[in-house]
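Asker: coordinates only, no sequence provided:
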């Protein structure tokens, strides 16, 4: 697939005028597990409770944290990942997601300077200005936003000053504006830590005591998605927002955010992306369905989706209807189906018990209708998952595994599908603890080479089905969304 291009943005109802983005602050940390998600979610909730219109973002491919951000903000949490969408799209996507907000909170990924490692990026991921490619530091630079470090202080004393000194000096283009001390043990501990911060000239913008009530329940792939916890998640976010809000210096954090120097950009627009793609597709027959209905799996089992996906589908002329495979039938008259990621292994009995839907899925696949199944969707289309019957669209079975598969993949499409023509190149992301045992795998969907040069194939293409573990961000490949909607219109448009 050709490289994405920078395009003029349009709202669909007139041109969007390029302009400055709202004040923003990036919540980062020296390492994973420091409490970024708790602090970011609590800060978003506290600012919202104070009357601010907060736009929440997450650096990287994570689907789960934005769900908690969204609950706290009352608007969709969005992702900013240079690996998946290209660094040229980060600021425009930020501007679009922050429209109407008066402040933005961006939660980082891993440690501040951690990103895609060099051997994954085929030599293009070395540390440089702004950290590794896709790092929180790089995204903060692209947004012109200051950084606040969340430090797990449980094992720190005076030596915290040395740690902070190292982060301040490692890349001086990254503006670290202050520190939030997390898991502080006592008033004396706090005093020593404040002295360490003062020694390197960093303001303490909040202090959180050790409190088990601030923890969000986790399992094998991290936090339990907010959509699975329903009212419990709402209550947790409310409690976290109250506690974190009381522990932070909100006026000082707002002033830090106001020091951001965001680029003047034209906001990303799904309508404009699709319009540019369709210009290249001029001359193709339009198909027999003007506005195809695309069913999108949702509910507790399929919680992984990027907000831009539905926006692009709609911009391409589709009608989008979300349904819950745990209990709902396939939406009547659906011309195509999207089944994204999630945790079907946690809901196997209910998924297996929705026999009418499983029958409809088999009929849809047999008719050659377009089906885009990603990770959890792949598992759902197999004959069985953890010995429970599933849709049986694909000949194989899935099972939970103790082995974590994680990382970015530079992949090439090996087979024509409703999403990609063979030869298309993408960067996607794998994140799962399951494995597939194929009984009869049709043509593979993807191929790539690992750091040692070994070739791998993954996923499958079968009739209209494209099923794979690989997560691809639709905003990075609007051509694929437009192609999928054209396939949904009917065979004439394929």
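Answerer: Right, received. Where do you want to start? Everything quoted here is computed from the prediction, not taken from an experiment.
Asker: going forward, measure contacts between C-alpha atoms and count neighbours the same way
Answerer: Noted.
Asker: so what does the longest helix seen in the chain touch, helix or strand wise?
Answerer: In terms of residue count, the longest helix belonging to the chain (DSSP state H) is helix 231-247. Packed against helix 231-247 by the contact rule (3 or more C-alpha pairs under 8 Å, 6 or more residues apart in numbering; DSSP states H and E) you find helix 36-49, helix 64-73, strand 204-209, helix 226-229.
Asker: check contacts around the residue lying closest to residue 146 once chain neighbours are set aside.
Answerer: The shortest distance from residue 146 to any residue that is not its chain neighbour, by C-alpha to C-alpha, 6 or more residues apart in numbering, is 5.1 Å, and that residue is residue 175. Applying C-alpha atoms under 8 Å, 6 or more residues apart in numbering, we find residue 175 in contact with 145, 146, 147.
Asker: ok, residue 375 next?
Answerer: For residue 375, the contact set (C-alpha under 8 Å, 6+ apart) comprises 340, 341, 342, 432, 467, 468, 469, 470, 471.
Asker: do that again at 7 Å, thanks
Answerer: 340, 341, 468, 469, 470 (C-alpha atoms under 7 Å, 6 or more residues apart in numbering).
Asker: what's the burial count for the fourth one?
Answerer: Neighbourhood size, residue 469 [other C-alpha atoms under 10 Å]: 28.
Asker: take the one below as the second:
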């Protein structure tokens, strides 16, 4: 069975598209549908909520970092054995980086490539009839992007609803739902976004409430009827990155949570076995593994426990003597000499690389990254370019004396200098690898 699909997007960040998406996913699953979710862009946190709402692993779709072959393959896999594919957008519908058309990272790229209808969520707080002008502009901005319906969020009163809805009638785009201001359904946040799905003891209750909200306030039948099968120019399917080994030890616990599902799925599809282990439980990588991957997460929240995990640190050092170890973002921080937490306390990390990082004096680092590898490593061969993303508040306080891993540029190709380190079999960088260019 091949699913039909649609995109839930918004006119800006913070308009409520994640809440609407989760409500829609949970409500459609209640109807007995096999619901597959996806997230536009390089977000780790929202897909975990998608998975909780649908019972299926979500997937990232990033038009800037992923080539057409990879995107097409991921979408084809997503619609297999599903009834409907719901893609949650990123930022505003047309927000991306400058560059090649169709590869800007904007949600609109996905709508255009796969000819999927867009349900636009508009935060109408602080406006009434002006919402119609906003909608008209979005509907006419790109003829290859079809706004099939609109959901009005944060409506203040019945009168407010009437004023907005009557103005939108002239735009001839159907209103598919009206949601009142409701602080009780807001999900809590921390410095990298929403508090992760696995940390909510009441997540099932929250999702039930969202499903009930969708059933009361969204026109689910019309939304389902708007969905169409995704279409795209047929290109050869490609993979994101080669597996770092035949048996990959993958750190997975509350400190190491940010690994892209498409990477792990791709490694498995290429024959690799994934062997999880928990540094917080003082576990080391499996002796039968031939590579170790430390993904991002929140090591700054668990720095004390990681500093005391002597078996983990000793086992990892022994592993690294003969086999590759790679850390990205949070994993990179743990590979360094020390990590200063938010309270200014320094904790000893593994010391496999010579840098040190701090979360006490925060600075936002955010954006796409193009990394040209300076030597062979688990990410690729010397000279290869890897596309990825950086999003963290920590900073390097001590650079150490290790060899740089890559020359990096931003999403528009502007050079940013060198990034990451390498020492023997150990490599690390703040950027998250998404796919080979």
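Answerer: Thanks, I have it. As the structure is a prediction and not an experimental result, all values here were calculated from the model.
Asker: and the TM-score between them?
Answerer: Comparison of the two superposed chains (TM-score structural alignment, normalised by the length of structure 2) gives a TM-score of 0.91, and 428 aligned residues with a C-alpha RMSD of 2.4 Å.
Asker: what is the equivalent residue in structure 2 for the residue nearest to residue 146 of structure 1?
Answerer: Residue-level alignment of residue 175 of structure 1 against structure 2, with TM-score structural alignment as criterion, gives residue 146.
Asker: next: residue 187 of structure 1.
Answerer: Taking TM-score structural alignment as the alignment basis, one finds that residue 187 of structure 1 is matched in structure 2 by residue 158.
Asker: tell me how many other residues crowd that match.
Answerer: Each residue near residue 158 of structure 2 was counted by other C-alpha under 10 Å, and the total is 9.
Asker: now it: how far from residue 181 of structure 2?
Answerer: Distance check for residue 158 of structure 2 against residue 181 of structure 2: by C-alpha to C-alpha, to the nearest Å, it reads 12 Å.
Asker: now do residue 126 of structure 2
Answerer: For residue 126 of structure 2, the distance to residue 181 of structure 2 under the criterion C-alpha to C-alpha works out to 12 Å.
Asker: what of residue 306 of structure 2?
Answerer: When distances are taken as C-alpha to C-alpha, residue 306 of structure 2 and residue 181 of structure 2 turn out to be 41 Å apart.
Asker: who has more neighbours, the two?
Answerer: residue 306 (23 against 14).
Asker: what residues sit buried inside the helix or strand hosting the more buried one?
Answerer: Secondary structure assigned from DSSP states H and E places residue 306 of structure 2 in helix 303-308. Using 16 or more other C-alpha atoms under 10 Å as the test for burial, helix 303-308 of structure 2 gives 303, 304, 305, 306, 307.
Asker: how far away is the aligned residue in structure 1 for the last one from residue 105 of structure 1?
Answerer: Aligning on TM-score structural alignment places residue 307 of structure 2 opposite residue 352 in structure 1. When distances are taken as C-alpha to C-alpha, residue 352 of structure 1 and residue 105 of structure 1 turn out to be 40 Å apart.
Asker: out of the contacts of residue 375 of structure 1, which one sits closest to residue 85 of structure 1?
Answerer: residue 470 (14.5 Å; C-alpha to C-alpha).
Asker: counterpart of that closest one over in structure 2?
Answerer: Match for residue 470 of structure 1 (TM-score structural alignment): residue 431.
Asker: can you put the buried residues of helix 303-308 of structure 2 in JSON lines and add distance to residue 110 of structure 2?
Answerer: Below are these laid out as JSON lines (distance: C-alpha to C-alpha, whole Å):
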{"residue": "303", "distance to residue 110 of structure 2": "39"}
{"residue": "304", "distance to residue 110 of structure 2": "42"}
{"residue": "305", "distance to residue 110 of structure 2": "42"}
{"residue": "306", "distance to residue 110 of structure 2": "40"}
{"residue": "307", "distance to residue 110 of structure 2": "43"}
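Asker: how about stretch 413-423 of structure 1, aligned to which bit of structure 2?
Answerer: Across structure 2, the stretch matching stretch 413-423 of structure 1 (TM-score structural alignment) is residues 373-383.
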